[in-house]
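J.: Next come a sequence and a model predicted from it.
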Amino acid sequence: MRFIDQDEVRERLTYELCIPLVRQAMIAFSRGETRQHLRSILPLSEGRVLGIMPGALGEHAMFGAKLISVFAGNFAKGIQSHQGVVVLFDGESGAPVCIAHAGEVTAIRTAAASAVATDALARPDAARMAILGYGEQAHTHARAISKVRKLEAITVWGRDPARAKAFAKSVEVELGLPVFVASTVRQAVTGVDIVTTVTNAREPILEGAWLAPGTHLNLVGSSGAGPTEVDHEVVVRSRFIADSREGVLAQGAEFLRAKAAGLVDDSHVVGEIGQVLAGDLEGRQSRDQITVYKSLGHIVQDLAAAKALYEAG
């Protein structure tokens, strides 16, 4: 049994490795080559859940599951919000062969998936990004998306100005580009090409009326059917593409709220990013179109990342 700890995941699961891995995993997922169930989420208490995600990379390929807790209050304590393990089983013998640190795998592969979607859906000349939130996923998304677009500047917004400033300083040093702190969400998204939401907001903080034509959005912070980071207009105005269409129809909070309000129906989720990547679905249809990639995360992304680390020794 191989154990891959947090430090090893952080060191070896680079974006240069993870971005193409996730890209291929999402294509395979949308083609029906992988197997998985919808995530099972067990609420524990306010802001604390346990998630169980089983899946297989193919009929005789590696399979496994992610067991992960999400404790929203951990960030304030300097602890990862996502804690758990990814367990890999051999596809031929059925034996468990590897356990990997799920919090670090999740942090990196989630951002890698958003980078893949940004590369497919954002305008080719997109150069300015707003990040709503300043936690771990804000850092990983800044790193990942800078790999697929030549960013000129990043603007960050968060509820705590001191933490937003600390984030800005850290990313400026790491990526060597200017990072500005916005005092409001509206200010943050004004004049940008890419918006990435990675907050713990329970109710909408971003209004669709504030978005310029041609904006691409990665909606990441809400991973269940309750919390919502954006308002109905964001959903209605956009070409709405999921990581998993089945997942979004069941657990995508932003879409579900707009549907409950009678503003959209299931056809508004036009398809999956894997279909776009495979050339089976048109992504951005015009320069002025607003595009959304709704990220819930699915187990094949985690399994593909853990498998690559395991097989590389």
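T.: Happy to help now that I have it.

J.: drop to CA atoms for contacts and neighbour counts, all remaining ones
T.: Fine.

J.: Give the closest residue to the residue nearest the centre of the chain in space, chain neighbours not counted.
T.: Geometric centre of the chain, nearest residue: Thr110, 4.0 Å, by CA atoms, centre = their mean. Nearest non-adjacent residue to Thr110, counting by CA to CA, 6 or more residues apart in numbering: Gly297, 6.8 Å away.

J.: Look up which helix or strand that neighbour falls in, please.
T.: Taking DSSP states H and E as the definition, one finds Gly297 inside no helix or strand.

J.: Return the residues in contact with it.
T.: By CA atoms under 8 Å, 6 or more residues apart in numbering, the contact set of Gly297 is 110, 223, 243-244.

J.: Can you tell me how far it is from Gly224?
T.: Plainly put, Gly297 is 10 Å away from Gly224 if you go by CA to CA, to the nearest Å.

J.: hold the first one in mind and look at this next one:
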Amino acid sequence: MAAAPLYLSAAEVARLLEEPGLLPLLEVALGRFSSADGEVEQPVRSTVALRRCRGFLGVMPAYSAQDDALVTKIVRFYQAPDSSHLSTVLLFDPSNGVLKAYLRPPCLDVLCILGAGAQAMSHYQICTQIFPFKQVKVWSRTRERAERFAQRAAGPVQVCGSAQEAVSGADVVITVTMATEPVLFGEWVKPGAHINAVGGCRPEWRELDDALMRDAVLYVDSREAGICESGDIILSGAEIFAELGEVIVGKKPALCDKTTVFKSLGMAIEDMVTAKLVYDRWEAENRPKP
């Protein structure tokens, strides 16, 4: 009989990820995904639309031969301000059944975050740990949420009254909203800035306007997913320049002197690498002493 599955809470996962080591593994995983050598099997996310509830359920499987790891992420997304995302990552035994700054702009003084939820906070934490930003600005449609974000942040954060105010002069802009219409416009963006577009993960949703999508150099985590799932790409008709993994393995350049957009839809291979690292660390802590 198979052993009972191990369940790790969100708090335990966070503790096991406190020690550095995840980012280099994600870098390698993205490079392998874009190498198309058969080492990574990952279909585009399958979704079930919950139109009456304004949400969807997504299933994201992946297998890495090099890691000998099989994973499925189950995620639900609702357009609700207090509880938009909830996900579970299942790591299997295949035998029986979350980067370096490749697109960093030359100047890294001002960070702007549009959105103030859980994903906004995780992006704030990693960006301020890695990069020497001198100023952080945040905007949310609900000012109270932006003020709570600023209170929880580890350093000073300027709460802005409008998205345009937050974006003005920013070197890096991160969009982590539940918007279905653009909240970021090209005319606001400083030339040479970099945009991480994280929201807008459905074909009919978007965060960025046509001008920004067409004028910037567009990078994605997955071409296939981008042209199937990203409203920012589909509705603007923007041309994808490269997958980030292609930059990592040297197939395409990182054009950091230009305005760049990285459209991230999330990939199961990233969840697989993270889940395996968490499990390996838990196992090391709980392995019986000889």
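T.: Looks like it came in fine. Everything numeric in this text was worked out from a predicted model, so none of it was measured.

J.: Structure 2: which residue goes with the residue nearest to Thr110 of structure 1?
T.: Alignment note (TM-score structural alignment): Gly297 of structure 1 maps to Gly266 of structure 2.

J.: what do you get for Ile19 of structure 1?
T.: Aligned partner of Ile19 of structure 1 by TM-score structural alignment: Leu23.

J.: count of residues packed around Trp188 of structure 2?
T.: Trp188 of structure 2 has 16 neighbouring residues, counting by other CA atoms under 10 Å.

J.: what's the counterpart of it in structure 1?
T.: Aligned counterpart of Trp188 of structure 2 in structure 1: Trp210 (TM-score structural alignment).

J.: Please enumerate the strands of the stretch 51-200 of structure 1.
T.: Assigned by DSSP state E, counting those that start in this stretch, the strands in the stretch 51-200 of structure 1 fall at 63-71, 82-89, 96-101, 128-132, 153-157, 179-181, 194-197.

J.: Quick one, which of these gets closest to Phe29 of structure 1.
T.: Checking the strands of the stretch 51-200 of structure 1 against Phe29 of structure 1 by CA to CA gives strand 63-71 as the closest, at 13.5 Å.

J.: Show me what counts as buried in the helix or strand containing Asn218 of structure 1.
T.: Assigned by DSSP H and E, Asn218 of structure 1 belongs to strand 216-219. Going by neighbour count (16 or more other CA atoms under 10 Å), the buried part of strand 216-219 of structure 1 is 216-219.

J.: compared with structure 2, how much does that strand deviate?
T.: When structure 2 is overlaid, strand 216-219 of structure 1 sits 0.2 Å from its aligned residues on average, using mean CA distance after the TM-score superposition for structure 1.

J.: hmm, back to that, confirm for me that the match of Trp188 of structure 2 is in contact with Thr190.
T.: Yes - with contact defined as CA atoms under 8 Å, Trp210 of structure 1 and Thr190 form a contacting pair (7.0 Å).

J.: ok, Glu203 of structure 1 - contacts?
T.: Glu203 of structure 1 touches 227-230, counting by CA under 8 Å, 6+ apart.

J.: Tell me the spacing between it and His298 of structure 1.
T.: 24 Å.

J.: picking up where we left off before, run the contacts of Gly297 of structure 1 past structure 2 and keep the common ones.
T.: Here is what carries over to structure 2 from the contacts of Gly297 of structure 1, by both residues aligned by TM-score structural alignment, their matches' CA atoms under 8 Å: Asp243.

J.: biggest helix in structure 2, by residue count?
T.: Longest helix of structure 2, by residue count under DSSP state H: helix 268-286.

J.: Let me see the ranges of the strands in the stretch 201-313 of structure 1.
T.: 216-219, 238-242, 269-272, 290-294.

J.: Adding distance to Val9 of structure 1, write these out as CSV.
T.: CSV is the format used below for the strands of the stretch 201-313 of structure 1 (distance: least, CA to CA, whole Å):
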stretch, distance to Val9 of structure 1
strand 216-219, 24
strand 238-242, 26
strand 269-272, 27
strand 290-294, 25
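
J.: Can you show me the helices along the stretch 101-250 of structure 2?
T.: Remark: helices assigned in the stretch 101-250 of structure 2 by DSSP state H, counting those that start in this stretch are 118-130, 143-152, 163-167, 210-215, 223-229, 231-236, 244-248.

J.: which part of structure 1 lines up with the fourth one?
T.: Think helix 210-215 of structure 2. Going by TM-score structural alignment: helix 210-215 of structure 2 matches residues 232-237.

J.: mean deviation of the matching stretch from structure 2?
T.: Averaged out, stretch 232-237 of structure 1 is 0.7 Å away (mean CA distance after the TM-score superposition for structure 1).
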